[in-house]
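[1] Based on what follows, work out the 3D shape:
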Amino acid sequence: MIENSNKKTTYFKIITALKAVTNITPSERPLHRAFLSAIACSTPAFIGIAIDQFYQGLMACMGALVILYLPAAAFKKQMFTMASGSILFVMSFTIASVTSFSAISSVLIVGFLSFVNSIICRKIHIGPPGSFFPFMLACVATVIPFDLTTLPERTLLVAIGCAIASCFAFAYCLIFRTNTSPPKVELSPSETKVSTWKLELFESLLIMGTYAIALSLNLDNPYWAPISCAAVLQGRQLLSVLTRKVQRIIGTLLGLLIASLIFSSELAPIHMAILIMGLIFAIEVLMYKNYALGVIFVTPITILFAEITSSSMSADQLIYARFLDILIGSAIGAVGSWLIIHNYIKLYKDQATEKS
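    This is a model prediction of the structure:
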């Protein structure tokens, strides 16, 4: 009877997760936040076009993604989040760029930055998307051709992007003042039993292993594999992990179709800048409503930043390589999440045994 009950519970969770893939969650984020993010993130590209330095403008656009971290909080908290987020962005990009001279060093630094960024974001209370985008910048930096002579310029461009976004955030916060305090992330009882840094270390090792496996398979610039693994590991419940895995695969598949259209078309710089604005707007509007819909637009913009100056592959080869990345990263992330959840369940059982 107990075994049948467990099976029914598992089937129910799977069905619920599959239904959750298409759920549209109401979001309280105002629409003008999406306009702010879209304008702030695309401004470096438009500036690059104006001074005939479009590719440098794209590099700065990566730093401008820090605008996505602007919380609905008091002014002081908003400015602190933008400043600390900018430091994380520049630090992650710089360290990953300096150590990208070999595959081994890239794997090691990706794991290290995943661990350090997670701890920093937790300690200084940086809310979602947490350490994800600094980590994404680090992964992208590892596939940019290694050249120490251009490193200061690339780092400065990312910093300029952060500064532009921070200026927009400052003006926005003066206009739309709020004293709302963001909800604090509470740890579950099992997470308080297991040292949080140990979980972060375990996740970092998984991400590092994912990148190593992808490189050992001779995939071309498999930066999307560790990114996918990190995204799936954000779940802390079985339902959340299953839902996020399915959503990430579906969203990435559709996003890859958009990316294939972008790379198969010879878009003018002005069109690409407008495209960046549209993609960021879609991410801001949709990510908080449905993860899969948001990932559809995260995928092409990340590939755009990573591949525009470094990839010599055709559009079809590019899409195939990134799809293999997503399968490897999501699979390893799901297995790692299951191991973490299994440990949580064991702790709950131990607690129940102690009480009885």
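[2] from here on, contacts and neighbour counts on C-alpha atoms
    OK.
[3] Counting by contacts, list what the helix or strand containing residue 190 packs against.
    Element membership for residue 190, per DSSP states H and E: helix 189-193. Secondary-structure packing of helix 189-193 (3 or more CA pairs under 8 Å, 6 or more residues apart in numbering; DSSP states H and E): helix 315-355.
[4] Distance from the chain centre to the helix it packs on, please.
    The offset between the C-alpha centroid of helix 315-355 and the centroid of the whole chain comes to 16 Å, using CA atoms, centre = their mean, to the nearest Å.
[5] and for comparison, fold this next one:
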Amino acid sequence: MLSAARTAFLSLFVVSSDAPPRGWIALRAAISIGVPLGLLTALGHEAIGIQTSAGAFVALYAAGHGARERAKVLPAVAGVIIACAALGVLLAPSVIWTAIGLVVVAVGTSAFAFGYRLGPPGPVFFVLVYGLSGNITTVVDGQRVNDPVVYLLAVAAGAAFSYLVALAPLVRPAERWRAARPIRELLPGPWLGKGELELLFRILIIAVLGIVLSAWLADPHRAYWAVSTGVAVVGLSAVRSHAIARGVHRTVGTLLGAALALAVAPLGRNALALVLVVTALQFLIELVVVRNYALALVFITPLVLLITVAATGAGDVIGPTWERVIDTVIGSCLAVVTGVLHRRN
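    Modelled structure (predicted):
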């Protein structure tokens, strides 16, 4: 265990040099989130623009596939994201039902991602969208903070635009002629082996305990952050050392990301600056995520915080940031501890 922890700590300072180039992937992700936000902000609908960001997470899936293959895979991803958003909106008025829904979404979307071999980034953004949706449309003083119907339409529009961006390379004849595997090869299954079942069991434990601990130490309405952190740390590998490494990267990356979030928070008060910062963060995330996971988290944390604060109209950034740190530690610790269910490696 100590050897694995030492290796995980040292990996924080390693930037993979053999990862494939991701410039175009990062650009597609940045366009997917930045163009709808920028256009709607220019038209005076900044709030709706920021809400489309949840749908833009579609662009993060099947990123390394050809455009014709993305055309087959991404409708399923978009459908799951929109369904998670709808469930988050539906259950938002009730803390108890939101907590139950969080467990269902965490386990259900993980079963989908593992069973169909969806690949990176796995189920984490499904869980995140569910939690964000509940917070963005939560009830305060008997009224919704944001209109649920408008929000869901914005998410669907963001997902649709991301899909079109993902298919944009098809304008080139060479891309249209590129061989594409059938959907049964791209999403084989559903089938869950021993390793996948172990991952699901870990996620169930993380979801239940994450909700309880977050409700006790932070805010029950934001327990999704602890759970999504745990899901991200679990990842896609049923190996104990992988859990330790991901936990270290997630915790350190989020702590540094929280500091960055506080630094860029004043920019979020300016509409144009918010568009530029969110777009730049999304680009940087996709550029570095396969090279150093902790470094990606440095950018993911302020991105999600900026989206949440801007979408809910909250003026305070320090409070949510501190809560994110607590939730990250909770989720990471739970994920690392449950890693003992896996074989040594």
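[6] Please list the residues outside the helix holding residue 190 of structure 1 that contact it.
    344, 347, 348 (CA atoms under 8 Å, 6 or more residues apart in numbering).
[7] please redo it, this time with the cut-off set to 6 Å
    The list of residues contacting helix 189-193 of structure 1 from outside it, by CA atoms under 6 Å, 6 or more residues apart in numbering, reads residue 344.
[8] To what extent does the next helix or strand after it diverge from structure 2 after superposition?
    Using DSSP H and E, the helix or strand that follows helix 189-193 of structure 1 towards the C-terminus is helix 196-216. With both structures laid over each other, helix 196-216 of structure 1 and its partner residues in structure 2 are 2.6 Å apart on average (mean CA distance after the TM-score superposition for structure 1).
[9] buried sites along helix 196-216 of structure 1?
    For helix 196-216 of structure 1, a neighbour-count test (16 or more other CA atoms under 10 Å) marks 196, 200-215 as buried.
[10] Over to stretch 231-238 of structure 1?
    For stretch 231-238 of structure 1, the buried set under the neighbour-count rule, 16+ other CA under 10 Å, comprises 231, 232, 233, 234, 235, 236, 238.
[11] Centroid-wise, who is the farthest residue in structure 2?
    Counting by CA atoms, centre = their mean, the extreme residue of structure 2 relative to its mean C-alpha position is residue 173, 32.9 Å from that point.
[12] just to revisit the earlier point, in helices only, show me the buried residues of stretch 231-238 of structure 1.
    231, 232, 238 (DSSP state H).
[13] Closest one of those to residue 134 of structure 1?
    Comparing those against residue 134 of structure 1 with CA to CA places residue 231 closest, at 12.6 Å.
[14] Name the SS class of residue 140 of structure 1, please.
    When states are read from DSSP: H, G, I helix; E, B strand; the rest coil, the local structure at residue 140 of structure 1 comes out as helix.
[15] Next up, the contacts around the residue nearest to the spatial centre of structure 1.
    Centroid-nearest residue in structure 1, with CA atoms, centre = their mean: residue 132, separated by 3.8 Å. Shown in contact with residue 132 of structure 1 (CA under 6 Å, 6+ apart): no residues.
[16] Show me what it lines up with in structure 2.
    The alignment partner of residue 132 of structure 1 in structure 2, by TM-score structural alignment, is residue 124.
[17] One more: residue 167 of structure 1?
    In structure 2, the residue paired with residue 167 of structure 1 is residue 164, using TM-score structural alignment.
[18] Now the helix or strand harbouring its match on structure 1. Mean distance?
    Assignment of secondary structure by DSSP H and E places residue 164 of structure 2 within helix 148-167. On the superposed models, the aligned residues of structure 1 are on average 0.7 Å from helix 148-167 of structure 2, with distances taken as mean CA distance after the TM-score superposition for structure 1.
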